[in-house]
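Enquirer: no sequence on this one, just coordinates:
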């Protein structure tokens, strides 16, 4: 089963027998067999026909509507669709199984940190970055076997510090100072960019978790609370350096976001201004709609990377021995 992402500013999506058909200006653009789908995610102003909606409800296919930047605006669920047993399986994961998933997520995050730094310094690499790459490789090698959750959090924290120091060296000439993680409230322009991007991505992840019948508040690494969806914080880790940070660096290096005029200081923090938020959202929607190579050996929008990780976690919930597949930058 797979998700169908509909990312267009306009068009019509209908049903032809067992096929979901996407059209724009009377031209057929795509056909997907409905029996292969378990959810349809609509990004943009497309019109879904009533026969298609009824067929989805009859076949237990959920439909979710998103803004182009990824905010979920609402969902259509069949009345009898539910994943209560899936949540029970999730809650039954023991400490060792949760640790296996957490290690995979942190390994993915650190690996993505290294590859991003390597890509940003292909032409010229300063000594501080070379040293950080060596230490990140060493920390990555330490995440193996049976280590305690506390030890894993310590390794993740050290890796984040090394990565942010190196990134700060690379962005200093653009006027952005990277001092470490400070998001509540953000105290620097780069913290403001990161906080905003992680928030948008986290909202999209939480929606996917709920669509797949998982409990966003039942994590494997972070501790949840009534106001903290721990599983969202867990799964977002590898995407910080796979999706958000590279995108923010691109905005900075191309001059689309500047440290001296894109931010406002208020309430003890630093935040993106209204104009900058609109610019960020518009560019983010385009960035996430671009096609990339997916783990399933096909191409699809970057949004599907989130879906792949959530589906991998669903499989892990039912069979922890199969491990957790985490998207990594190559």
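Expert: Yep, that arrived. These figures come from a predicted structure and were not determined experimentally.
Enquirer: CA atoms for contacts and neighbours, from now on please.
Expert: OK.
Enquirer: residues touching residue 295, list them.
Expert: 308, 327 (CA atoms under 8 Å, 6 or more residues apart in numbering).
Enquirer: Please report the distance of it from residue 106.
Expert: Distance, residue 295 to residue 106, by CA to CA, to the nearest Å: 19 Å.
Enquirer: I'd guessed residue 276 sits against residue 255; true?
Expert: No: Residue 276 is not in contact with residue 255 according to CA atoms under 8 Å; the separation is 11.9 Å.
Enquirer: between these two, which one's more packed in?
Expert: Applying other CA atoms under 10 Å to residue 276 and residue 255 shows that residue 276 carries more neighbours, namely 18 against 11.
Enquirer: Apart from its neighbours in sequence, what residue is nearest that one?
Expert: Nearest residue to residue 276, sequence neighbours excluded (CA to CA, 6 or more residues apart in numbering): residue 262, at 5.6 Å.
Enquirer: To what extent is the one you found buried, counted in neighbours?
Expert: Neighbours of residue 262 (other CA under 10 Å): 17.
Enquirer: and what of residue 311?
Expert: Neighbour count for residue 311, taken as other CA under 10 Å: 19.
Enquirer: For it, give me its contacts.
Expert: By CA under 8 Å, 6+ apart, the contact set of residue 311 is residue 212.
Enquirer: would you list every one of the strands in the stretch 101-250 of the chain?
Expert: Counting by DSSP state E, counting those that start in this stretch, the stretch 101-250 of the chain has no strands to list.
Enquirer: also this one, for the comparison:
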């Protein structure tokens, strides 16, 4: 699949060759031309997996300041090519300046949390429609509605974190009602280490999603460790965690629930370790990774585009929108709202 989004050409079709024909980028598979894109339409390239690029095209991209980012087929960031004068240092400088600007920091924290609240509410509403309302689900929905009303009035990032934390507590108090299989129970969120299969699965899927968000941020030249909602700590990809909040329930939790409710995972896919930790087995991890990669290929509607886009590109789109906001090209950061 090859798509042009936000002036960036995303190439995910394996085995294609990108070459330069005059002032046109040509996407070829064997002797067939799949797409022609005028080079002046592009601000950058993002290629995934087995995609070849001609040296003449690379040289032209470097000369004209078109950034080229390489990712593995599964979405892991591998490297980036920039010309002699790169805008990345200016982008990172804008990122650090925003961190020192209380207004910008608050705005981004609110936008990340608003998306999380709205997308989590979708998961809760879907459960009520399909299985009926329970007291815990009703309480979680009320908490999310209250948080969404209060969020615009928050004056500090700590207030935003408090609203997000209260909603998350209510959500996980109701999470057991989202499970259909009697093979798994859920008594609440726990981690480091997880002490039951559901928490082990959630932690693993969150780690996969964080990797995707980290790669997307690195692909546009942002520093994944400099976040606005999550506190800065050495070695912590705070901005990736910020971005992940937009997708946590809508992507990660829904995938985990589908694996459990459709019985694609069973108790045999988990192992208890000394000390009470519960982890996915090797086979369990294979099942989850396979489902995660399949989900990345599913196309959904993004609020800013007419054509559906693969779910796997959503973090990349949001990372570029975030970069545009930090550069001052956008007045607000348009967070992702699912359907």
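Expert: Sure thing, it's come through. The structure presented is a predicted model; accordingly, all values stated were derived computationally and were not measured.
Enquirer: that older thread, contact partners for the alignment partner in structure 2 of the residue nearest to residue 276 of structure 1?
Expert: Using TM-score structural alignment, the equivalent of residue 262 of structure 1 in structure 2 is residue 269. By CA under 8 Å, 6+ apart, the contact set of residue 269 of structure 2 is 280, 281, 282, 283, 284.
Enquirer: Tell me the most packed of these, by neighbour count.
Expert: That'd be residue 280 among these, by other CA under 10 Å, with 22 neighbours.
Enquirer: so where in structure 1 does the helix ranked longest in structure 2 end up aligned?
Expert: Taking DSSP state H as the criterion, structure 2 has its longest helix at helix 102-131. Counting by TM-score structural alignment, helix 102-131 of structure 2 pairs with residues 95-124 of structure 1.
Enquirer: for stretch 157-166 of structure 2, same thing?
Expert: Going by TM-score structural alignment: stretch 157-166 of structure 2 matches residues 149-158.
Enquirer: do the same with stretch 189-201 of structure 2
Expert: Following TM-score structural alignment, the aligned partner range for stretch 189-201 of structure 2 in structure 1 is 181-193.
Enquirer: And the helices in the stretch 151-300 of structure 2, which stretches?
Expert: In the stretch 151-300 of structure 2, the helices defined using DSSP state H, counting those that start in this stretch lie at 157-174, 197-220, 238-244, 254-261, 282-297.
Enquirer: roughly how far apart are residue 215 of structure 1 and residue 94 of structure 1?
Expert: Distance from residue 215 of structure 1 to residue 94 of structure 1, counting by CA to CA: 16 Å.
Enquirer: Tell me how far stretch 81-91 of structure 1 lies from the chain's centre.
Expert: Centre-to-centre, stretch 81-91 of structure 1 and its host chain are 22 Å apart (CA atoms, centre = their mean, to the nearest Å).
Enquirer: for stretch 299-314 of structure 2, that is, sorry about that
Expert: Centroid displacement of stretch 299-314 of structure 2 relative to its chain, using CA atoms, centre = their mean, is 13 Å.
Enquirer: end to end, how far does that stretch reach?
Expert: One end of stretch 299-314 of structure 2 sits 10 Å from the other (CA to CA).
Enquirer: Quick check: the aligned residue for residue 37 of structure 2 in structure 1?
Expert: By TM-score structural alignment, residue 37 of structure 2 lines up with residue 32.
Enquirer: do residue 242 of structure 2 as well
Expert: Matched to structure 1 by TM-score structural alignment, residue 242 of structure 2 sits across from residue 234.
Enquirer: pretty sure that match is touching residue 103, no?
Expert: No: contact criterion CA under 8 Å: residue 234 of structure 1 and residue 103 do not qualify, at 10.4 Å.
Enquirer: More neighbours: which of these two?
Expert: Neighbour count, other CA under 10 Å: between residue 234 of structure 1 and residue 103, residue 103 has more, with 24 against 20.
Enquirer: before we move on, the earlier item: give me the mean distance between the match of stretch 157-166 of structure 2 and structure 2.
Expert: For stretch 149-158 of structure 1, the mean distance to aligned residues of structure 2 following superposition is 1.5 Å (mean CA distance after the TM-score superposition for structure 1).
Enquirer: What lies in contact with that stretch?
Expert: 99, 103, 106, 110, 139, 143, 221.
Enquirer: what do you get if the cut-off is 7 Å, keeping everything else the same?
Expert: The contact list for stretch 149-158 of structure 1, computed with CA atoms under 7 Å, 6 or more residues apart in numbering, reads 99, 106, 139.
Enquirer: for stretch 224-238 of structure 2, same thing?
Expert: 99, 105, 108, 109, 157, 214, 217, 218, 239, 240, 241, 242.
Enquirer: could you dump the residues you listed to JSON lines with distance to residue 314 of structure 2?
Expert: Compiled in JSON lines, the contacts of stretch 224-238 of structure 2 are given as follows (distance: CA to CA, whole Å):
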{"residue": "99", "distance to residue 314 of structure 2": "24"}
{"residue": "105", "distance to residue 314 of structure 2": "22"}
{"residue": "108", "distance to residue 314 of structure 2": "18"}
{"residue": "109", "distance to residue 314 of structure 2": "19"}
{"residue": "157", "distance to residue 314 of structure 2": "25"}
{"residue": "214", "distance to residue 314 of structure 2": "13"}
{"residue": "217", "distance to residue 314 of structure 2": "12"}
{"residue": "218", "distance to residue 314 of structure 2": "14"}
{"residue": "239", "distance to residue 314 of structure 2": "15"}
{"residue": "240", "distance to residue 314 of structure 2": "13"}
{"residue": "241", "distance to residue 314 of structure 2": "15"}
{"residue": "242", "distance to residue 314 of structure 2": "14"}
